[in-house]
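In: Predicted structure and sequence below. I'll ask about it afterward.
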Amino acid sequence: MPQPKLVIAGGNGFLGQHLARYFEPLGFRVVVLARGAGAGPDYARWDGRTLGPWVAELEGAAALVNLAGRTVDCRYTAANKRAIIASRTESTRVLGAAVAACAVPPRVWLNSSTATIYADTPGELPANTEAAGIIGEGFSVEVARAWEEAFAACPAPATRKVALRTAIVLGRDGGAFPVMARLARWGLGSPQGNGRQWMSWLHITDFCRAVQFLLNEPTAAGAFNLCAPQPLPNRDFMALLRQELRPWLQLPQPEWLLEVGAFVLRTETELIFKSRKVYPQRMLESGFTFGFPTCEMAVRDLLRA
């Protein structure tokens, strides 16, 4: 029986590296498509826009996972906005063209999206599910909608397609969590702004397990919320960090100070202040079980010695 192949587009980052380490012991050959590809047979260079020799890697693949997209951790200038959207839509469209060119296309294509497609959900409003979620407004929603529309427009009749509406993924070696933990150690573990904004999240191990589950679930198609089943307010998340790290100093983080900090660091406070309250209804109904269903479990695991 031939070795199954998993192709990860944009796989040099935090999520892609974890997926590679997770799937290789399961017997997969993992091939990474990257602009700055490394040496060896398990890397293929692409530009995320045009077809090339890398297309051959998709032939007969068990699965394609697309994680490609320029970071949103920047100022939302007109040029950056264009680049953020283009990096997602262009890579998705060229992958669609590559899948269409395959004699034996990938059996399943999991394409990144984002849980920020939903509206800002403050207070006690119900969490957004795939069926009943309220699609929001603003630039982050524009990005998500353009991404999913590009994905939906790719004809792939022999390939099952899944859009991953992923929340903030927590890991000790990448993403936002190490930065937040370091700041909390330095005394910035207080609520950010009023602290009432909701935070949807997912442990990196459960992200990899969810990808495996969706890869193997033959009826899974369409959009899935990838987030733990228990979102929590920002103030509770920051309290968990303080509880585990026990910093000797606690400085306030009013909204005006965070706005100044975001300007200096060339980023946007929407990444902090938007209230993301999302529920993984389809994952749970499909039978997926979370290894880290509560944020307390996840934070303790990630901060352990």
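Out: Perfect, thanks for sending it. Residues are numbered from 1 along each chain as shown.

In: only C-alpha atoms for contact and neighbour calcs from this point on.
Out: Noted.

In: so Ala97 is in which element?
Out: Following DSSP states H and E, one finds Ala97 within helix 78-101.

In: Tell me the helices and strands packed up against the helix or strand that comes right after that helix.
Out: Using DSSP H and E, the helix or strand that follows helix 78-101 in sequence is strand 108-114. Here strand 108-114 touches strand 63-66, helix 139-152, strand 160-166, helix 204-216, going by 3 or more CA pairs under 8 Å, 6 or more residues apart in numbering; DSSP states H and E.

In: And here is the other one:
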Amino acid sequence: MMKKVVLAGGTGFIGDYFQRNFKKLGCEVKMISRQPGYIQWDDQAGMIEALEEADLLINLAGKSVNCRYNEENKRAIMNSRIETTKKLGNAALACKNPPKVWMNSSTATIYRHAEDRPMTEENGEIGTGFSVDVAKNWEHAFFSFALPNTRQIALRIAIVLGKDGGVMTPYRNLAKFGLGGHQGKGSQMFSWIHVEDLFQLVLFLNERTDLTGVFNCSAPNPVRNRELMETLRKRMNVPFGLPAPKPLLEMGATVIKTETELVLKSRWVIPKRLEQEGFVFTFQTLDSAFKDILGR
């Protein structure tokens, strides 16, 4: 049974959910964060003390990718992931009794734009471009630490859906104001996971002492963007939604300071290893996830 969990970068939407649920299980939760009131990233002694005899370390740290990819932001996105991972690795190396398991965030965006076939851990093709470079460097930094007494697992996380933040807020607003049609061509795949399933698979991987390496953290039934928006409109009782062609998205992304890649890249990711190892998703379909999140 887990007694001590360390959450690094755990003050966002996913981290908040994890923190609440670990505490419900009776775990002591230590937090490393830039936010005041927590162990700071430049406090190596504090990090070593937190990691000492921890059952589980989960690293969720990294600047949000929901911004314009100018040089300054690109540097911050890359460095915030690499540097925090290295700091955790060095702190773990300095422990007498390092964490039993270290799970590090990665991203399902590591695979290429795929409308032709799904990407699994075994046969997925790594893509190109800035977001992919971030993912590759992040995983390289993580696996460059050879910790003899610590199991290491990289979580290639798809888009996370939940009640208290993440992408649900903007998607809900689009539908509410009549803009919930498909984006771009609408044929791009949308890989997703309910935040509760993400938490449960962390518990599952923690229990399975035989498992290491890379895992796709995505629900088994991704959908095309057209179906995503249609399912959302149905659940919200919104009869229609205006589609957003690519030029309009480009204009809008500039205004709200984000990138169209976040909605136009086709992420077709399947959790093959998790399913092979016997993990069962609670929210297997997008409609069941929306039903839980939207309460209708």
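Out: That came through fine. The structure displayed is predicted, hence computed values, not measured ones.

In: After superposition, what's the TM-score here?
Out: Remark: TM-score between the superposed chains equals 0.97 [TM-score structural alignment, normalised by the length of structure 2]; 296 aligned residues with a CA RMSD of 1.3 Å.

In: re earlier: to Cys102 of structure 1, which of the helices and strands packed on strand 108-114 of structure 1 lies closest?
Out: Closest of these to Cys102 of structure 1 is strand 63-66, at 12.5 Å (criterion: CA to CA).

In: how about the closest one, aligned to which bit of structure 2?
Out: Aligning strand 63-66 of structure 1 against structure 2 (TM-score structural alignment) gives residues 56-59.

In: Return the residue of structure 2 that is most distant from the centre.
Out: Relative to the mean C-alpha coordinate of structure 2, counting by CA atoms, centre = their mean, the farthest residue is Pro239 (31.0 Å).

In: tell me the secondary structure for the residue nearest to that residue when sequence neighbours are not counted?
Out: Nearest residue to Pro239 of structure 2, sequence neighbours excluded (CA to CA, 6 or more residues apart in numbering): Arg233, at 6.8 Å. Three-state assignment for Arg233 of structure 2 (DSSP: H, G, I helix; E, B strand; the rest coil): helix.

In: What of Met31 of structure 2?
Out: strand.

In: I figured it hits Leu7, correct?
Out: Yes - contact criterion CA atoms under 8 Å: Met31 of structure 2 and Leu7 qualify, at 5.0 Å.

In: Just give me the residue right at the centre of structure 1.
Out: Nearest to structure 1 centroid, counting by CA atoms, centre = their mean: Thr166, 4.3 Å.

In: Now do the contacts for the residue mapped onto it from structure 2.
Out: Under the alignment (TM-score structural alignment), Thr166 of structure 1 maps onto Ile157 of structure 2. Contact analysis of Ile157 of structure 2 by CA atoms under 8 Å, 6 or more residues apart in numbering lists 105-108, 193, 216-218.

In: Highest neighbour count among those?
Out: Within the contacts of Ile157 of structure 2, Cys217 tops the neighbour count with 31 neighbours, counted by other CA atoms under 10 Å.

In: Need the nearest residue in space to that one, chain neighbours excluded.
Out: In space, Cys217 of structure 2 comes closest to Ile157 once its chain neighbours are excluded; the distance is 4.6 Å by CA to CA, 6+ apart.

In: corresponding residue for the residue nearest to Pro239 of structure 2 in structure 1?
Out: Per TM-score structural alignment, Arg233 of structure 2 is aligned with Arg242.

In: Neighbours of its match, how many?
Out: Neighbours of Arg242 of structure 1 under the rule other CA under 10 Å: 21.

In: who's in contact with it?
Out: Contacts of Arg242 of structure 1 by CA under 8 Å, 6+ apart are 184-185, 189.

In: again, but for Ile58 of structure 2
Out: By CA under 8 Å, 6+ apart, the neighbours of Ile58 of structure 2 are 5-8, 102-105.
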